[in-house]
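Enquirer: What follows is a predicted protein model with its sequence.
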Amino acid sequence: MWDTYAVAPIPYALRSTQYKEVSLLPATREEKEEQIVELAERFRAGQVIVWAEYRGLPTPRLNELRRALRPHEAEFHVVKNTLAELALARAGLPVSADLLKGPTAASVIRGDIAGAARALSEFATANRELVIKGGQAGQRMLSSEEVAALVNLPSREVLLGRVLGQMNAPISGLVTVLAGTLRGLLNVLQAQAKKMEEAAA
């Protein structure tokens, strides 16, 4: 249903062009409900959701981004703002009206946060039409600067090495490693917030 994979056929309602804003308006109420449920499940499964505006980017370029995100277990979805708002509410996640304006796309990161954030950053640098507006990690909303700071998190390989290193250790050691990953995300975000406060002072 979603235009996640470049090799899969994309329904007409999900296609984007260089000149026309995407419309995800379902044909029936049942289809609308189905799309909301599926999108809510994707949002709920993501560690981080990054919101972006893609105005002017044709489908082939968006598919390039999807291919770059796929190895990091991340997806890029063009979404209709009203459906995204309903899906976020269904998933129990906060909704920011400022992020759901204009042609909107959501990058849902389930795996390697740093790798996916880096892929998004590199694509946005090469394609100025893609503008990172912000994001969210669970109940916490992220500014565009905080999203950019996610590239500083440990890579999946580093985290996997830490976990494997604890396989023969007591279970408490493994729990400590996993908890440290979450603390790392919070530390990165807090450091970025402090930096912004100092710059504004």
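Expert: Alright, I've got the coordinates. Predicted, not measured: the structure shown is a model, and the values here were computed from it.
Enquirer: Only C-alpha atoms from now on, for both contacts and neighbour counts.
Expert: Will do.
Enquirer: Now do the strands for the chain: every range, in order, please.
Expert: 48-53, 74-79, 104-109, 131-137, 140-142 (DSSP state E).
Enquirer: Same question for the shortest one: list its buried residues.
Expert: Judged by neighbour count using 16 or more other CA atoms under 10 Å, the buried positions of strand 140-142 are 141-142.
Enquirer: Compute the number of surrounding residues for residue 115.
Expert: Neighbours of residue 115 under the rule other CA atoms under 10 Å: 24.
Enquirer: should've said residue 45
Expert: With other CA under 10 Å as criterion, residue 45 counts 15.
Enquirer: Could you do the one 5 residues further on as well?
Expert: Residues near residue 50, counting by other CA under 10 Å, number 25.
Enquirer: Would you check that it makes contact with residue 135?
Expert: Yes: between residue 50 and residue 135 there is a contact under CA atoms under 8 Å: 4.1 Å.
Enquirer: Quickly list what's touching both of these two.
Expert: residue 147 (CA atoms under 8 Å, 6 or more residues apart in numbering).
Enquirer: Could you list the buried residues of the longest helix anywhere in the chain?
Expert: Longest helix in the chain, counting residues (DSSP state H): helix 171-200. For helix 171-200, burial by neighbour count (16+ other CA under 10 Å) applies to 174, 177, 184-185, 188-189, 192-193.
Enquirer: another structure for you, compare them:
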Amino acid sequence: MNREQKQELVSELHQLFGEVSTVVVAHYSGLTVAEMENLRKQMRAAGASFRVTKNRLTRLALDGTKFDSVGDLLTGPTGIAVSADPVAAAKAMVDFAKTNPKLVILGGNMNGSALNSDGVKALATMPSLDELRARLVGMIQTPGTRIATVLSQPAAGLARVLNAYATKGEAA
């Protein structure tokens, strides 16, 4: 990799760090190529991405971003997971690490807040942004549905009583 390619990679990573909200760092030593490809596939499905980069170049790209604290974790064979959704990268990494103990989560950063490995695992247990939106819409719709049900019950009761009298008159 020549100097221009390195500068291009640093600027590309710097731009990427400006667009995401979560960065998770992990050691991947001992994972096979197939396992790494499986990890990347799971990350893409979750709306995140996983990259293996040179630590020194990644530290340069982190300078001046809200993820400066991640630079201390970049030692040894590390990979970084990034996502725009605050929970997606952490959730995908933790799920993969459950089945592959060779992937060791070191820590991360969410919107400028440094996280240790336990913090990343706690973040992974939180519902995603889409799940929270769905819950909120459900909570907003529920009172309206209940009000409509309560208001329709007297009319439905009256209709049942009238129907009962009509069927009683036909039977007699």
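Expert: Cool, the structure landed. Predicted model only: the values in this text are computed from it and were never measured.
Enquirer: Make CSV from the strands of the first structure and add distance to residue 155 of the first structure to it.
Expert: Listed next are the strands of the first structure as CSV, based on distance: least, CA to CA, whole Å:
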stretch, distance to residue 155 of the first structure
strand 48-53, 15
strand 74-79, 14
strand 104-109, 13
strand 131-137, 17
strand 140-142, 20
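Enquirer: so which of those comes closest to residue 65 of the first structure?
Expert: Among those, the nearest to residue 65 of the first structure by CA to CA is strand 74-79 (7.6 Å).
Enquirer: got a list of what the residue nearest the centre of the second structure touches?
Expert: By CA atoms, centre = their mean, the second structure has its centre lying nearest to residue 88, at 1.8 Å. The neighbourhood of residue 88 of the second structure, defined by CA under 8 Å, 6+ apart, consists of 46-48, 124, 128.
Enquirer: Could you rerun that using 10 Å?
Expert: Counting by CA atoms under 10 Å, 6 or more residues apart in numbering, residue 88 of the second structure makes contact with 22, 43-49, 81-82, 123-124, 126-129.
Enquirer: closest to residue 68 of the second structure among those?
Expert: residue 22 (12.2 Å).
Enquirer: Report all helices and strands that the longest helix of the first structure contacts.
Expert: strand 140-142, helix 144-149, helix 156-165 (3 or more CA pairs under 10 Å, 6 or more residues apart in numbering; DSSP states H and E).
Enquirer: what about the counterpart of residue 83 of the second structure in the first structure, neighbour count?
Expert: The alignment partner of residue 83 of the second structure in the first structure, by TM-score structural alignment, is residue 109. Applying other CA under 10 Å, we find 27 residues neighbouring residue 109 of the first structure.
Enquirer: so residue 109 of the first structure touches residue 51, yeah?
Expert: No: counting by CA atoms under 10 Å, residue 109 of the first structure sits too far from residue 51 to count as a contact (11.2 Å).
Enquirer: which neighbours do those two share?
Expert: Joint contacts of residue 109 of the first structure and residue 51 (CA under 10 Å, 6+ apart) are residue 76.
Enquirer: Please name the residues that touch the counterpart of residue 150 of the first structure in the second structure.
Expert: Taking TM-score structural alignment, the alignment pairs residue 150 of the first structure with residue 123 from the second structure. Going by CA under 10 Å, 6+ apart, residue 123 of the second structure touches 86-91, 94, 110, 115, 117.
Enquirer: With residue 116 of the second structure instead?
Expert: 24-25, 70, 73, 105-109, 122.
Enquirer: export the helices and strands packed on helix 171-200 of the first structure to a markdown table and tack on distance to residue 86 of the first structure?
Expert: Shown next, in a markdown table, are these (distance: least, CA to CA, whole Å):
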| stretch | distance to residue 86 of the first structure |
| --- | --- |
| strand 140-142 | 17 |
| helix 144-149 | 23 |
| helix 156-165 | 31 |
